[in-house]
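Asks: Sequence first, then the predicted structure:
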Amino acid sequence: MKKENSIHHSSHSYIHQLKLSEIISYLQSIDVPFSYRSKVLYNKFKLLKLTEVAPIQVYNEFLRLIAYETKDLQWCAKAGLSSCNHNYSPIGEIFMSAKTLYDALIELNKYTDLFQGKTNTNIIIENHKAFVNYEVSILKPDFYRFDIEYSLFRLVSQLRERLGENWVPDSFHFQYALTKKDKENLKKIIPTHYEDNAKFNAISFSEHWLHDNFNQKEYDETFIFFLKNHLDRLKHSTSMPASMSTRVQDIVHQYILSEKDISLSCIASKLYISPRTLQRKLAKENINFSDILDKIRCDISINKLVEENIRIDSLAELLGYTDSAAFSKAFKRWTGSPPLQYIKKNSHHKA
């Protein structure tokens, strides 16, 4: 019964663009031989707003495809997957091999930021209770509630691997409001207490569990040592893109559909540098800000016009143009055709 509940929750969970941004940024910097399926998913993820969500099962499928297509041991470890066995997770192995639950949680916190986005986890002890909390500080809690719920339920699943499949935390805590129906649905997954409008997002349980050593499985210490060293190298490696153009692209993708001002000054302020410094750094990479902005606007425009049938005036406003005429002029410069002509030609081709 509990297994079915976990599966039910997973199939109705979502992940925010926030968590995808580092993956997208990385893939933009390498020449990945995308299959048709992974390219479709990649383009959809790339166009998500910061607070928009994608189904978690689609996200997991995307990770498996990329791990397979890159055949890159480092990438597989970053994705928590193995190229030859999708159920194998280096981080999971380390979590399970730790002597106590406290050690396991410390290890988990140490490595999960490799591709988790801008998240933070902590262990807090109060009145003989342990709280494992999960935070994404740059957004309001209700914007990323799916991430919170998925991450906390996933944590419980990992804890059950060590403590037994019937183990449940004493309570769940969420910083946002839950309706009566929300609580009823969550209790169907894990029957325990759910507190909303809490001071942090967390699960709680008796402190004594932190010192458990119930893990019966024997592990090759040399192998675990290798995994830890491998993940440490990943964490501090330069394989993640550090180019200024990639960082600018990532920020523009995050904010272009949610903020009116996507200017050089706006992006520079988000990078904590002056506009002039940003211009100079981009010039060293033989690119300028307007080229980056044009490319992203073009990609978004094509997708939304052909795939989503959005109105031209609505799209112009969404992308920060003063009117549809200015947008149409820019669109013709990008594609060689006015928007309506481009839609007709590509809709026919698609059909």
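Replies: Perfect, thanks for sending it.
Asks: okay, CA-based contacts and neighbour counts for the rest of this
Replies: Fine.
Asks: List the buried residues of the helix or strand where H8 lies.
Replies: Taking DSSP states H and E as the definition, H8 sits inside helix 2-11. For helix 2-11, burial by neighbour count (16 or more other CA atoms under 10 Å) applies to S6, H9, S10.
Asks: helices or strands up against it?
Replies: Applying 3 or more CA pairs under 8 Å, 6 or more residues apart in numbering; DSSP states H and E, we find helix 2-11 packed against helix 56-70, helix 180-189.
Asks: Okay, one more to line up with it:
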Amino acid sequence: MIIRDSQISAAYLRGLVDYLTIKRQNTSLFLQQFQISEAVIGEPQQRLPTRLFSAMLEAAGVQLNDDHIGLHVGEQIKPGQYGVLGLSVMNCKTLREAVARHERYERLVCDVGHTTYRLSSDDVILSWDSCSPDLSRHIAEENIASWTTFARWITGAYVSPTLIRFQHSRPSDIREHERLFQCSLEFSCDSIEVHFPSVYLDLPLRQHDPAMLALLDEYADRLLLQLNPEANFSDKVKAALTNLLQAGDISLQKTARTLNLSARALQRRLQEEGCSYQQILDETRRELALRQISDERLDLSEITFFLGFADQSAFQRAFKRWTGRTPGQYRREQELTG
């Protein structure tokens, strides 16, 4: 698989900024070198070239005289850096579910490579496949360090791989690799792999929430659609609205900014597809409501909040307009029909 012009979520820069802060560096000045503002890092939907992140890691390593900058930045991983992917993983029941979510949604964070996993004897092998010219030693080490750190955090256990294989050549000093990973290491390999015991897959996660997981999966699927260049423009607007509904700002202006358009341009492109912004907003809410009302784990107040209604009575009126029934009536009828 060949990937060119790969991108990362701007929120993924947070680990680098946090590490520079710990090292008492002027982060604003550092970001200015790359024409990035700290406000951009708070926007998970903003995308930046992976080669820019690679250049930033290199520059930070030189500035700090840190030959292991990728490892150290990866150790600073926080759930917010992974955006909806991180939140989805956190709310899974087991590490097995978390690995599957990572494989499914990782493009939301970075598309420089693609993760697959397979069972081999008593081990699980996570492979990170990339032929991208944007992949550097520091990006590879940052990625694997963040995986390891995040797995320890969500399980509440100091889990370690049994073997890690890197494609780049062996650094002159690997003591930091040994400290962090606590496992066998191989370099100059054909692919990047993380091996760990298969029993880890059944480890329970600390913040399992099935109701929240259902909402996050819905959200993540919408965002994947938004990343698809072949999708209709109205579908991309729906994907953006799914995000903005949860954030509480569904104005035309905010939606247009999310899609890097003016409000007038957004309206014009929707008109070209025979629809309006209000129609798309209404359709998005309706589709989400019908899916969520079928999930008995979600109460009506949670659905009201997720869909961005001011109060439950506003949601009740909209739902009756869509279906001719109140949410409660619709849910009871579904229960009776089974």
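Replies: Received, thanks. Small disclaimer: the values here were computed from a predicted structure and weren't measured.
Asks: Once they're superposed, what TM-score comes out?
Replies: TM-score of the superposed chains, computed with TM-score structural alignment, normalised by the length of the second structure, equals 0.46; 187 aligned residues with a CA RMSD of 4.2 Å.
Asks: okay, the helices and strands packed on helix 2-11 of the first structure, which one's buried deepest?
Replies: Mean neighbour count (mean count of other CA atoms under 10 Å) peaks for helix 56-70 among those, with a mean of 18.
Asks: counting contacts, what elements does that one pack onto?
Replies: Short answer (3+ CA pairs under 8 Å, 6+ apart): helix 56-70 of the first structure packs on helix 2-11, strand 14-16, helix 36-46.
Asks: can you give me the angle that helix makes with helix 2-11?
Replies: Relative orientation of helix 56-70 of the first structure and helix 2-11, computed by axes from the mean of the first three to the mean of the last three CA atoms, to 10 degrees: 80 degrees.
Asks: right, and the helix or strand after helix 56-70 of the first structure?
Replies: Using DSSP H and E, the helix or strand that follows helix 56-70 of the first structure in sequence is helix 73-78.
Asks: in that following helix, what's buried?
Replies: Q74, W75, C76, A77, K78.
Asks: Could you provide these in JSON lines, with additional columns for distance to L155 of the first structure?
Replies: Shown next, in JSON lines, are the buried residues of helix 73-78 of the first structure (distance: CA to CA, whole Å):
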{"residue": "Q74", "distance to L155 of the first structure": "24"}
{"residue": "W75", "distance to L155 of the first structure": "22"}
{"residue": "C76", "distance to L155 of the first structure": "21"}
{"residue": "A77", "distance to L155 of the first structure": "19"}
{"residue": "K78", "distance to L155 of the first structure": "18"}
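Asks: Strands of the second structure, residue ranges please.
Replies: 7-9, 47-49, 114-120, 123-129, 163-165, 184-186, 192-197 (DSSP state E).
Asks: Of these, which stretch is the most buried?
Replies: Per residue and on average, the most neighbours among the strands of the second structure fall to strand 7-9, with a mean of 23 (mean count of other CA under 10 Å).
Asks: That one - contacts with which helices or strands?
Replies: Partner elements for strand 7-9 of the second structure (3+ CA pairs under 8 Å, 6+ apart): strand 47-49.
Asks: What is the strand it packs on packed up against?
Replies: Counting by 3+ CA pairs under 8 Å, 6+ apart, strand 47-49 of the second structure packs on strand 7-9.
Asks: number of nearby residues for T222 of the first structure?
Replies: The tally of other residues near T222 of the first structure (other CA atoms under 10 Å) stands at 8.
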